[in-house]
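Peer 1: Fold the following and give me the result.
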Amino acid sequence: MHFREDFIHAVWKYQYFDKRGLTTVADAALEIKKIGFQNFHQGPDFSEAHVAIDGIDFFGNIEVHIRSSDWDAHGHEDDENYDSVILHVVWEHDMEVSRNDSTYIPTLELKGKVYLDVLRNYQRLISTRRQLLCSDFLADVKPIIKFSMLERALVERLQEKSKLIHEEVRLTSGDWEEVAYRWLFHCFGFKVNSEPMLKLAKAMPYRLVKKHADQPLVQEALLMGQAGFCYQDKPDDYTLFMKREYEFYRKKYQLGESIYPSEWKFMRVRPGNYPSVRISQLVAVLSKSPSLFSLLIHKVRTVSDLAQLFRVKPNAYWEHHYQLSKKSGKSQNRLLSNRTLQLLGINFIAPLWYAYGKYTDEEVWRERCFDFLQEIPAEENRIITSFQTEGWIPESAYDTQGMIGVHHAYCSLKKCLGCKIGQNVLRPAK
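Peer 2: Take a look at the predicted model:
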């Protein structure tokens, strides 16, 4: 039978093996008094364990491998961090192993001791050809377990995004107005142009944009210029105006180099999502909201509040253009759609609130994020479809964000035994 090391970790963690008459490979009586705490960082796999070997108590760490020889294969024999290991837990014992000081480590071999139900469940879990490895079991998993896993994956997803936001907090010395501005640009890139959008926000600081809160055309010229969009082969009058304004303020504010045009992605991007169109929409938002972060913290509570803040019209020029000097075939409504607003709620508002709550150590922001996401309809994409196909129907963005988190962090990496659903599937029948 083939399995990954995380299976042995789970067997030890949940004690899914017969402990009657337990002995080490050297036939010493073994009693497990405390399994220890699983360590997800560098060092032995379980810390603060307690076992008795031939009646003598040992306190220390547990290391888990598929085979005993993995100890040397992983370089533990010369690593002082592993001198505190009191028991080596393996599926198969194929050699004696020792610590850095050459003393042998007692070994427990699990082969022949693991509950048959557990082995069968694991084999059935990893052998399926379906997109979700747990598909055959999902119908029997209690809703509370699925909900708990979605919440955990959602929190992990928000924490990952918080790290990106906190890095900007560090870079701006705690200027949350600037951070909110940068995060807004990053999210307005909608994945494909998120990095150049963030780069643009850094190249055109919020403090300068705010100076022209009552001059949206100047704001647009500054951003279009720093984005590298003002230099067209056949400029129209509007583009020439943008270029003149940009060059004047570029010298006045001693702005750095603009973004090179090749950094932007237009290929296979719908015209409505072109970075030039998105910048025009950002200007419409920023010109109406001179204190962005304060508004997001104090005025936005619901998706309706967000819509009121963000559903503003760009300059009329953009109804007939998708790039400077490039006309669209027909008139376009450049108001942000409901779907776009919902995506901004998911990717901009919720992570920003969550990161702010972590920064201020205020738990209320976590619950506010959850309430907000539950107000947004469920997303539709291939990942969500894979769950729906198995009868797991999401009710809101709270569920779909959790599903995306489960997929990215567990399903796609086949880390089923790190998932509460996989752990539930593995356990033996009572």
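Peer 1: okay, CA-based contacts and neighbour counts for the rest of this
Peer 2: OK.
Peer 1: List the buried residues for stretch 86-94?
Peer 2: If you call a residue buried by 16 or more other CA atoms under 10 Å, then stretch 86-94 has these buried ones: I86, L87, H88, V89, V90, W91, E92, H93.
Peer 1: between those residues, which is closest to Q123?
Peer 2: W91 (15.3 Å; CA to CA).
Peer 1: Check the secondary structure at that closest one for me.
Peer 2: For W91, the reduced secondary structure class is strand; criterion used: DSSP: H, G, I helix; E, B strand; the rest coil.
Peer 1: now it: how far from A355?
Peer 2: W91 sits 42 Å away from A355, taking CA to CA, to the nearest Å as the criterion.
Peer 1: hang on, L417 packs against R427?
Peer 2: No. Using CA atoms under 8 Å as the test, L417 is too far from R427 to be in contact (10.6 Å).
Peer 1: Let's compare: structure for the following, please.
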Amino acid sequence: MKEEFLHFLWQYKLFNKSNLTSVKGGIIEVLDSGSYNTNSGPDFLNSKLKIDDQLWVGNVEIHIKSSDWYVHHHEKDKNYDAVILHVVWEHDTNVFMKNNHPLPTVELQRFVQEDVLENYQKLFSKEQRWIPCEKQITEIDSFLLNNWLERLFFERLENKSILIKELLLQSNNDYEAVLFQLLVKNFGLKVNGEAFLELAKSFEFSVLRKVRFNEEQLSALLFGQAGFLENKIEDGYYLELQKEYKYLQHKYQLKPLAKQRFQFFRMRPNNFPTIRIAQLVALYFKHQHLFSQTLEAIHLKDFYMLFSVEVNDFWKTHYTFEAASKKSPKKLTKSFIDLLIINTIVPLRFVYEQERGEVNEEQLLQLIQQLRPEKNSIINKFSELKIEAKNAFETQALLELKNNYCIKKRCLQCVIGNSLLKG
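Peer 2: Next comes the predicted model:
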């Protein structure tokens, strides 16, 4: 038995309210269970009760055992002087108030229905499960589930906003600079994401603003800062970039990263860091005001057009600087652009609108609902449990559910867990 579950029972009054009595036999009527306190102090504040027909307004404290009152030293804490009721699962000792009268106490286990306990035991079974409710999740009403998924999606956006707001603070609210940093990070995907973010932050965005009209200088800046221009390679294009980077390095006091930060191992050639940097060069050489263009784009086709770029001729026949390969355009695929929309465009637009007090939730939902569902091990497992995601909106919500609720066993804060417990 967990104290958090007792909080849940009290908050939602999942006990026999009509026959509720204290351990001393006093009749208790719960008029208002109070507001749940997540800070220090009693568990429920401003509760309203009738005890033997006398109205009481004050706080309620909840414990597994009555003796926990003394274990937690509440008798020495003035914050607990206004407690009017002690709710426990097991009454093992009397707790006394300042007037030396016993604090009214309810032993809750006497009033909780058997089916509520059974539901709790099913959900919090010690049996190894991928998610606690995997055997019951298909029982959930579809309307309730869909509303919960929408809330989870926006919770996920809020969590993604944390990094964005940090970057905005560091860049003096320069959305163009933050878009660049987020795009670079997400071009690196999961394996190279952090290294790519380091690359984006390794120089002032003002430098990129000055050189992006010149494709060779832009290439030299990004490849040079990534540490890829430190080798001795006898190739005309490579030598030109090397020369250009030395000029930029001296002019802007640049310090390159170690190229060992970037992983090639077990990656498909189209995901090599060199190719992703070449695509970034093509994107920023083509678009001079990318952030404002992402704000103007509404439909999915608008984003596909915006990110439709081609690498230069050198990279059409190379995956690295060292060796030539069969010619291929190496364009950004629609599935990759979808990831950029999910992880960069939508979160940044959400923060931008939030900062202006005008979040267009409907437009954000319409955009992400146009995207195909993501494919990964978590979404595949939900599919096995008969929870089929129809689009990226639902996959993002399911990822939030798994990572922020199921893994942490936050079933009591989850709408699905709440529904199953209430029966």
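Peer 1: For the buried residues of stretch 86-94 of structure 1, which two are the farthest from each other?
Peer 2: Among the buried residues of stretch 86-94 of structure 1, I86 and E92 lie farthest apart (CA to CA), at 17.7 Å.
Peer 1: mind giving me CSV with the buried residues of stretch 86-94 of structure 1 and columns for distance to S325 of structure 1?
Peer 2: Rendered in CSV, the data for the buried residues of stretch 86-94 of structure 1 read as follows (distance: CA to CA, whole Å):
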residue, distance to S325 of structure 1
I86, 73
L87, 72
H88, 70
V89, 69
V90, 68
W91, 68
E92, 70
H93, 73
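Peer 1: Pick out whichever of those sits closest to R366 of structure 1.
Peer 2: Using CA to CA, V89 comes nearest to R366 of structure 1 of the buried residues of stretch 86-94 of structure 1, at 39.1 Å.
Peer 1: which residue in structure 2 lines up with Y274 of structure 1?
Peer 2: Under the alignment by TM-score structural alignment, Y274 of structure 1 pairs with F272 in structure 2.
Peer 1: Test my guess that that match contacts F264.
Peer 2: Yes. F272 of structure 2 lies in contact with F264 (CA under 8 Å); the separation is 5.8 Å.
Peer 1: Between the two, which is the more surrounded one?
Peer 2: F272 (19 against 15; other CA atoms under 10 Å).
Peer 1: just checking, what residue in structure 2 corresponds to H407 of structure 1?
Peer 2: Aligned by TM-score structural alignment, H407 of structure 1 pairs with K402 of structure 2.
Peer 1: I'd like to know how many residues surround its match.
Peer 2: K402 of structure 2 has 17 neighbours, counted by other CA under 10 Å.
Peer 1: Just list the residues touching it, thanks.
Peer 2: The neighbourhood of K402 of structure 2, defined by CA atoms under 8 Å, 6 or more residues apart in numbering, consists of I131, I378.
Peer 1: Now do the SS call for it.
Peer 2: Of the three states, K402 of structure 2 takes helix under three-state DSSP.
Peer 1: From E394 of structure 2, how far out is it?
Peer 2: 12 Å.
Peer 1: buried sites along stretch 412-430 of structure 1?
Peer 2: 414-422, 424-427.
Peer 1: TSV please, covering the residues you listed and showing secondary structure and distance to P196 of structure 1.
Peer 2: Putting those into TSV (DSSP: H, G, I helix; E, B strand; the rest coil; distance: CA to CA, whole Å) gives the following:
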residue	secondary structure	distance to P196 of structure 1
K414	coil	32
K415	coil	33
C416	helix	35
L417	helix	38
G418	helix	35
C419	coil	35
K420	helix	37
I421	helix	38
G422	helix	39
N424	helix	43
V425	helix	43
L426	helix	45
R427	coil	47
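Peer 1: which one in structure 1 is aligned with F393 of structure 2?
Peer 2: Counting by TM-score structural alignment, F393 of structure 2 corresponds to Y398 in structure 1.
Peer 1: residues in contact with that match?
Peer 2: Residues in contact with Y398 of structure 1, defined by CA under 8 Å, 6+ apart, are L154, F370, L373, Q374, I376, A378.
Peer 1: show me the contacts for the fourth one.
Peer 2: The reference is to Q374 of structure 1. Under the criterion of CA under 8 Å, 6+ apart, the contact partners of Q374 of structure 1 comprise E395, S396, A397, Y398, D399.
Peer 1: What lines up with it in structure 2?
Peer 2: Using TM-score structural alignment as the criterion, Q374 of structure 1 maps onto Q369 of structure 2.
Peer 1: And the next helix or strand past the lengthiest strand in structure 1?
Peer 2: Of all the elements of type strand in structure 1, the one with the most residues (DSSP state E) is strand 56-67. Using DSSP states H and E, the helix or strand that follows strand 56-67 of structure 1 towards the C-terminus is helix 70-73.
Peer 1: next one: that following helix to chain centre, how far?
Peer 2: Taking CA atoms, centre = their mean, to the nearest Å, the mean C-alpha location of helix 70-73 of structure 1 is offset from the chain mean by 32 Å.
Peer 1: Also stretch 152-169 of structure 2?
Peer 2: The chain centre lies 8 Å from the centre of stretch 152-169 of structure 2; the measure is CA atoms, centre = their mean.
Peer 1: Same question for it: list its buried residues.
Peer 2: By 16+ other CA under 10 Å, the buried positions in stretch 152-169 of structure 2 come out as L152, F153, F154, E155, R156, L157, K160, S161, I164, K165, L167, L168.
Peer 1: give me the number of residues near the closest residue to E375 of structure 1 other than its chain neighbours?
Peer 2: If you skip the residues right next to it in sequence, E375 of structure 1 has S396 as its closest partner in space, 6.8 Å away by CA to CA, 6 or more residues apart in numbering. With neighbours defined by other CA under 10 Å, the count for S396 of structure 1 comes to 16.
Peer 1: Wait, S396 of structure 1 touches I376, no?
Peer 2: Yes. Counting by CA under 8 Å, I376 is a contact partner of S396 of structure 1 at 5.7 Å.
Peer 1: How is the aligned partner of V351 of structure 2 in structure 1 assigned, secondary-structure-wise?
Peer 2: Structural alignment places V351 of structure 2 opposite A355 in structure 1 (criterion: TM-score structural alignment). Each residue gets one of three states, and A355 of structure 1 gets helix by three-state DSSP.
Peer 1: measure A355 of structure 1 to E31 of structure 1 for me?
Peer 2: Where E31 of structure 1 is concerned, A355 of structure 1 sits at a distance of 45 Å (CA to CA).
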